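**Q** okay, structure incoming, though there's no sequence with it:
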């Protein structure tokens, strides 16, 4: 007992000593994780890791250093730790459990980098499209053809609940030609498709997803129980493709794979939207995989510049398609980009931008739009409708 008290006193004194420098700042962030078969403690650790990553990125840490710092801290026995370097320490300030999700809020004492992630102040607009099942014949067992819509729903729900850096919307009514274009390497058509969808939905980024594997493994998980029907592991493969809606160019592509026992009978038709499926071993494995995909999207987009399209251009005043609900405040300043498209010698079409010398400031803001004017009342030269305003 005395040894424990000495340890607590030493920790407090050390904490006070370390926290003296004025350069360290507190950052608060939340992270969530599904509780699967690995248990609540592992889910809590994943949620804490997610929250710490967000705090580090907002403080200005590079993505490469974030993983190194997080891995170093999360190997500690205690979740409230002290460390040298970029993270002085962090602590859990709130923990919530709801249904099969644990949400952890942490407060981290971080030495910020010279350049902070100012873009994290704004929410990026992301369109989540209907998932494409690459090999539909693999969905025959269980009749899980509606998994294309369900995965998009789950991914969108996780994005909405687990990140404050993206504002998402879901498009399920129409099937796009994405799968055909990407399989046949029709890059120009893919760019045109993406720009068209983004323009129609006022989105900065477009997310396409493909279910690449729903096959079964042949080794039963219960082969020693010879009196039971075989339970075979079923695979789940997912590829996410993130595209820039303004240029139509690929921004991120990641592949994910999971395998878990398929606990349903061979001829049983399965409702993938039911709670029974969501809490089955296979459903939980999918949720865990989507959780990782959301974390990757969060890290990739958090510090990307927020781009707003100019939807009306006057001589000294512009109207932008970004507003209060995206984080814009009166007095915020934007740089302007004039869009130019060109065709290279190989016939490929590319989008380019000329950075304008003008800077503009927000004078009026509504939920969906912002009015900006030049800082000195100067007339805006060649800036026009569909050009971009960017906050770096």
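**A** Happy to help now that I have it. Everything numeric in this text was worked out from a predicted model, so none of it was measured.
**Q** can we go C-alpha only for contacts and neighbour counts from here?
**A** Fine.
**Q** who touches the lengthiest strand in the chain?
**A** Taking DSSP state E as the criterion, the chain has its longest strand at strand 349-365. Strand 349-365 has contacts (CA atoms under 8 Å, 6 or more residues apart in numbering) with 188, 247, 323-324, 328-344, 370-375, 380.
**Q** of these, select the buried ones using a ChimeraX command.
**A** Filtering the contacts of strand 349-365 down to the buried ones (16 or more other CA atoms under 10 Å) takes a single ChimeraX command:
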select :188,247,323,324,328,329,330,333,334,335,336,337,338,339,370,371,372,373,374,380
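**Q** just the contacts of strand 349-365: which are in strands?
**A** Members of the contacts of strand 349-365 lying in strands (criterion: DSSP E): 333-343, 370-374.
**Q** picking up where we left off before, also compute the angle for the longest strand of the chain relative to strand 370-374, please.
**A** Interaxial angle, strand 349-365 versus strand 370-374 (axes from the mean of the first three to the mean of the last three CA atoms, to 10 degrees): 100 degrees.
**Q** give me the contact list for the helix or strand encompassing residue 70.
**A** Assessed by DSSP states H and E, residue 70 sits inside helix 63-74. Contacts to helix 63-74, defined as CA under 8 Å, 6+ apart, come from residues 45, 49, 52-53, 56-57, 81, 83, 86-87, 299.
**Q** which of those residues fall within strands?
**A** In strands, judged by DSSP E, the following of the contacts of helix 63-74 are found: 81, 87.
**Q** list only those of the contacts of helix 63-74 flagged as buried.
**A** Listed as buried from the contacts of helix 63-74 are 45, 49, 52-53, 56-57, 81, 86-87, 299; burial here means 16+ other CA under 10 Å.
**Q** residue 392: which of those is nearest?
**A** If you rank these by distance to residue 392 using CA to CA, residue 57 comes first, at 14.7 Å.
**Q** what sits against that closest one?
**A** Per CA under 8 Å, 6+ apart, neighbours of residue 57: 63, 66, 117, 299, 302-303.
**Q** next up, a second structure to put side by side with the first:
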């Protein structure tokens, strides 16, 4: 299992003659050394360190692999061009037991245009992934690999979250095939069920499409050695907005790793024995990248919620402390009036209103807000939408889609 060491210090360094200032971070990354491959362990340790720096600073990046695609020398890491990272210098690197440890000094330039709404969290339901080709799990009898991977993703997102607050929903199997086919004729009721049980604005669905075993690494002449195989791993992800049922992000990831066990050996996919293998390490690398991509996909999207209860000039909403809500916050209201076509498909239709409410009491998952206008909330209904107003002086920001 990959170990993470947090940010040891953060300082602001003013650059003379420039309006912007860079932040520098001293970060330490670690990765296990598998099969004596020090080069791979060093690369993963660098990725680990830079991932921490990026997530901590709030910088946006599409791929850590792209950022760290360069040559690691004794004193400097040459990075591919990226507007966010100015430089990354190696302070020290060494082997510590069975791990490789790299400490970097990373200079990150703040974004010229940061999304003010990124300061607010969005809850995301992590559902149980589906194993598409179950017969491929025969090698090692890893028929629960989809469950273990979903749990691992939740743990990874929970430890590295930036814009997203994960909610576990991986104990219950769900059918996701239709969400990934070309016709895209999925049942929206599944999204409704998940978000109703998790109070989440987003629902993440996934499926593992390939865990097939490849060629044997050991030759027939080396019969005295343990069997080792190259094994594939491919996984699809799709993120849905629970309020509009729209698919707002989709990505496929693939990797290969060494499967070090004999063909007849039964493997517990929840054990450290499995997660310390090269194959599982590749899975974890994918999950680390998924966390970064998910945060990037939603960072500039508004945090929205629903009205759960109305009592006079007071409303109860499903946004709370977990979302970054504070007392005194202003919320805009829009009617949720979906349009249904002849085939029964629903389309998001939001009707803007001039109504605003102010938060007066906050709980972990919900809050109470009061009407700030002399106009009564006569036309406001249950399940109408609320959105955090980021700039009080700006006009109403909900988009009529």
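**A** Right, received. Where do you want to start? Because the structure is a prediction, the values reported are computed rather than measured.
**Q** still on that earlier bit, out of the contacts of residue 57 of structure 1, which comes closest to residue 202 of structure 1?
**A** residue 302 (18.5 Å).
**Q** and the closest one, how many residues sit next to it?
**A** 24 (other CA atoms under 10 Å).
**Q** and it, how far from residue 167 of structure 1?
**A** As judged by CA to CA, to the nearest Å, residue 302 of structure 1 and residue 167 of structure 1 stand 11 Å apart.
**Q** give the residues shared as contacts by those two.
**A** residue 124.
**Q** rewinding a little: the longest strand of structure 1 vs structure 2, average distance?
**A** Superposing on structure 2 and averaging over aligned pairs (mean CA distance after the TM-score superposition for structure 1), strand 349-365 of structure 1 comes out at 2.1 Å.
**Q** where does that strand end up in structure 2?
**A** Mapped onto structure 2 using TM-score structural alignment, strand 349-365 of structure 1 spans residues 346-362.
**Q** so where does residue 260 of structure 1 fall, helix or strand?
**A** strand 250-261.
**Q** how far is that strand from where the chain is centred?
**A** 14 Å (CA atoms, centre = their mean, to the nearest Å).
**Q** strands along the stretch 101-250 of structure 1, start to end?
**A** Secondary structure of the stretch 101-250 of structure 1 (DSSP state E, counting those that start in this stretch): strands at 101-110, 124-129, 132-133, 166-171, 205-213, 233-244, 250-261.
**Q** now the fifth one on structure 2. Mean distance?
**A** Translated: strand 205-213 of structure 1. Looks like 0.8 Å for strand 205-213 of structure 1 (mean CA distance after the TM-score superposition for structure 1).
**Q** can you check stretch 286-296 of structure 1 too?
**A** Mean for stretch 286-296 of structure 1 is 1.3 Å (mean CA distance after the TM-score superposition for structure 1).
**Q** which part of structure 2 lines up with that stretch?
**A** Counting by TM-score structural alignment, stretch 286-296 of structure 1 sits on residues 283-293 of structure 2.
**Q** any idea which residue sits dead centre in structure 2?
**A** Among the residues of structure 2, the one closest to the centroid is residue 291, at 3.0 Å (CA atoms, centre = their mean).
**Q** now it. Nearest residue, chain neighbours left out?
**A** The shortest distance from residue 291 of structure 2 to any non-neighbouring residue, by CA to CA, 6 or more residues apart in numbering, is to residue 157 (5.8 Å).
**Q** from residue 292 of structure 2, how far out is that neighbour?
**A** For residue 157 of structure 2, the distance to residue 292 of structure 2 - CA to CA - is 9 Å.
**Q** what does residue 366 of structure 2 give?
**A** Where residue 292 of structure 2 is concerned, residue 366 of structure 2 sits at a distance of 27 Å (CA to CA).
**Q** what do you get for residue 172 of structure 2?
**A** As judged by CA to CA, residue 172 of structure 2 and residue 292 of structure 2 stand 25 Å apart.
**Q** with neighbour numbers in mind, choose between the two.
**A** residue 292 (23 against 10).
**Q** secondary structure class for that one?
**A** Here residue 292 of structure 2 is helix, with the state taken from DSSP: H, G, I helix; E, B strand; the rest coil.
**Q** residue contacts, it?
**A** Going by CA under 8 Å, 6+ apart, residue 292 of structure 2 touches 55, 61-63.
**Q** now do residue 191 of structure 2
**A** Counted by CA under 8 Å, 6+ apart, residue 191 of structure 2 has contacts 203, 240, 242, 245.
**Q** circling back to that earlier point, deepest in the core, which of the strands of the stretch 101-250 of structure 1 is it.
**A** strand 124-129 (a mean of 25; mean count of other CA atoms under 10 Å).
**Q** give me the distance from that strand to the chain's centre.
**A** That offset, for strand 124-129 of structure 1, works out to 10 Å (CA atoms, centre = their mean).
**Q** read off where that strand ends up in structure 2.
**A** The aligned range for strand 124-129 of structure 1 is 122-127, by TM-score structural alignment.
**Q** just to revisit the earlier point, reformat the strands of the stretch 101-250 of structure 1 as a markdown table; add distance to residue 184 of structure 1.
**A** Output for those, formatted as a markdown table (distance: least, CA to CA, whole Å):
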| stretch | distance to residue 184 of structure 1 |
| --- | --- |
| strand 101-110 | 40 |
| strand 124-129 | 20 |
| strand 132-133 | 15 |
| strand 166-171 | 23 |
| strand 205-213 | 15 |
| strand 233-244 | 15 |
| strand 250-261 | 15 |
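**Q** wait, which of those strands is closest to residue 310 of structure 1?
**A** With CA to CA as the measure, strand 124-129 is the member of the strands of the stretch 101-250 of structure 1 nearest residue 310 of structure 1 (15.0 Å).
**Q** what packs against the closest one?
**A** Judged by 3 or more CA pairs under 8 Å, 6 or more residues apart in numbering; DSSP states H and E, the packing partners of strand 124-129 of structure 1 are helix 147-162, strand 166-171, strand 205-213.
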